[in-house]
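Novice: Below: sequence and its predicted model.
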Amino acid sequence: MQRKVNIPHKKPLNTAGTVLLAFTIGFIFIPMLCLCKNEEVGERNEIASLLQDLTARVEKLEKDKKAENMKGQEDVTCPPAAKCTVGFSVGLNTLKAPPREARIAIFKDVFNNVGNGYDNNTGTFTAPVKGLYFFSLTFHNVGDAVINIYLYKNDRRVLNVDMPEAYPGSNTKAVTIQVEKGDKMYVKAFLRQNVTGVKAIFTGFLISCM
């Protein structure tokens, strides 16, 4: 006797339920995927913005550092050509100073003063730029004076001009010297007696800035 085997039959899928499930997936999971993708794009944009901001800051720091270095080199680099043109020539007709006392000679007659470094009120030339300078002193004695002339850089004597005892007579001395910005150059005269017959010219100019 044969037994019947009952094979269960699969229930057909509910079409309405399938459609509802598909819509549920579409409305819930797809927006979530899009949201994740949008968040990823937003993060990338934020990172790119941060990188751009950091790059700008680094460039600014490098620019400021370069400007600071240039500022620190102002005194050791050559300024524009107009500022590298410096020179003066001044004279005096009568040298006045107490006998046997060294005094700064005031050259009142200004022939030229390019760069305005020479002050005819103090008799002092103040270097406007650092560089190699040329200075010369010429004294002409038409009397019987015995005097000694000295060129000073700040407080240091750099040149002597001895006047001849015989008269009339003249003497010229010159020197090339490195001068820092702000250094002062001036002439001192030591008189052994009252002097009325001495004429002089003091000249200086910048050879090259440094």
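Specialist: Done, it's in. Numbers count the residues shown, from 1 in each chain.
Novice: CA atoms for contacts and neighbours, from now on please.
Specialist: Will do.
Novice: In a helix, Lys37, correct?
Specialist: Yes. Per DSSP: H, G, I helix; E, B strand; the rest coil, Lys37 lies within a helix segment.
Novice: Check it against this one:
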Amino acid sequence: MLMVVQLLLLLCVGSSVSEDLMTPTVNIIAELGKLKKMEEKIQTLQETLNTVLSENAALKSLVQDSQNKLESFLKENKAQKIAFSAGLLASGEGYTGPFKDDWKTLVYKKVFSNIGDAYDSNTGIFTAPVKGAYYFRFYAHSRSRINLGAGLFKNNVPQCSVFSFQPTRHSNASNGVVLTLEPGDQVHIKVWSNAQVYDDIDSLTSFSGFLIFPL
């Protein structure tokens, strides 16, 4: 009888030990659950990061595009502000001409304004920076019996002129014209051959122009 009881006790103890070995403890299961939740959070954070990076790239592209458009607008707006005015002599007084061989370009040195930098005081030539309708006006003066004569040229083609035949005293003349210019077209004033113009500190001989509107 005692032996039977001992066998039963051994069986019970063996069964209990086997169950303990086969079944995870409660703490391990909890830790595994925590790891699973952490993995889910990491995955969610990764997805959020990818979304933010994608949106940031799109935003960066949008900002860059806006900056490019703004720079283009400012550049175009600046190019459309064009006006200049200049007198022939920077200082002193005197005659220019007459020249026997050919008409000679007048280089207006006394620059009153040159918005847009389209007029070159080294050459006397205005170069259109944008396509548009431009207005030009020039004045000429003489104080001798030599002919007064000057003309406005577009790309070396005469457009309009002023002339006074052997003036006895002071002689003044002016003319103006509206021209349609393409970018790079050039406008300048030439004194006629066998003619002259006079200028002094009062800028009696001058050249002006401005952009009326772009086309």
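Specialist: Perfect, I can see it now. Bear in mind the structure is a predicted one, so any value in this text is a computation, not a measurement.
Novice: mind checking the SS state of the residue nearest to the spatial centre of the second structure?
Specialist: Relative to the mean C-alpha position of the second structure, the nearest C-alpha, by CA atoms, centre = their mean, is the one of Lys75, at 2.5 Å. Of the three states, Lys75 of the second structure takes helix under three-state DSSP.
Novice: which ones are touching it?
Specialist: With contacts defined as CA atoms under 8 Å, 6 or more residues apart in numbering, Lys75 of the second structure has no neighbours.
Novice: how far away is it from Val187 of the second structure?
Specialist: For Lys75 of the second structure, the distance to Val187 of the second structure under the criterion CA to CA, to the nearest Å works out to 23 Å.
Novice: and if you look at Leu70 of the second structure?
Specialist: Taking CA to CA, one finds Leu70 of the second structure at 31 Å from Val187 of the second structure.
Novice: More neighbours: these two, which one.
Specialist: Legend: neighbour count by other CA atoms under 10 Å for Leu70 of the second structure and Val187, higher for Val187 (23 against 12).
Novice: need the contact list for the more buried one.
Specialist: Ile125, Phe126, Thr127, Leu152, Phe153, Lys154, Asn155, Asn156.
Novice: overlap between these and the first structure?
Specialist: Mapping these onto the first structure (both residues aligned by TM-score structural alignment, their matches' CA atoms under 8 Å) leaves Ile125, Phe126, Thr127, Leu152, Phe153, Lys154 still in contact.
Novice: wait, which of those residues is closest to Ala140 of the second structure?
Specialist: Leu152 (11.5 Å; CA to CA).
Novice: Please pull up the equivalent of that closest one in the first structure.
Specialist: When the first structure is aligned by TM-score structural alignment, Leu152 of the second structure is paired with Leu151.
Novice: doesn't its match fall inside a helix?
Specialist: No. Counting by three-state DSSP, Leu151 of the first structure is not found in a helix; it is strand.
Novice: Isn't it up against Tyr186?
Specialist: Yes. Counting by CA atoms under 8 Å, Leu151 of the first structure touches Tyr186, with 5.9 Å between them.
Novice: which residues in the first structure form strands?
Specialist: For the first structure, the strands defined by DSSP state E occupy 87-92, 103-104, 109-114, 118-119, 124-126, 131-141, 147-153, 156-162, 169-179, 184-191, 198-209.
Novice: May I see those strands arranged in TSV, with distance to Lys60 of the first structure as well?
Specialist: Output for these, formatted as TSV (distance: least, CA to CA, whole Å):
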stretch	distance to Lys60 of the first structure
strand 87-92	41
strand 103-104	52
strand 109-114	39
strand 118-119	42
strand 124-126	38
strand 131-141	33
strand 147-153	43
strand 156-162	46
strand 169-179	36
strand 184-191	40
strand 198-209	32
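Novice: still on that earlier bit, what number of residues are in the vicinity of the match of Leu152 of the second structure?
Specialist: When neighbours are counted by other CA under 10 Å, Leu151 of the first structure registers 24.
Novice: which residues sit in contact with it?
Specialist: Arg157, Val158, Leu159, Asn160, Met185, Tyr186, Val187, Lys188.
Novice: any idea how far the residue mapped onto the fifth one from the second structure is from Ala133 of the second structure?
Specialist: The one in question is Met185 of the first structure. Correspondence of Met185 of the first structure to the second structure, assessed by TM-score structural alignment: Val187. Note on Val187 of the second structure: its distance to Ala133 of the second structure, by CA to CA, is 13 Å.
Novice: again, but for Glu19 of the second structure
Specialist: Where Ala133 of the second structure is concerned, Glu19 of the second structure sits at a distance of 100 Å (CA to CA).
Novice: The two: who's more crowded?
Specialist: A side-by-side neighbour count of Glu19 of the second structure and Ala133, using other CA under 10 Å, places Ala133 first with 16 against 11.
Novice: The closest residue to the more buried one other than its chain neighbours: what's it in contact with?
Specialist: Nearest in space to Ala133 of the second structure, with sequence neighbours left out and distances taken as CA to CA, 6 or more residues apart in numbering, is Thr180 at 4.6 Å. Going by CA under 8 Å, 6+ apart, Thr180 of the second structure touches Lys131, Gly132, Ala133, Tyr134.
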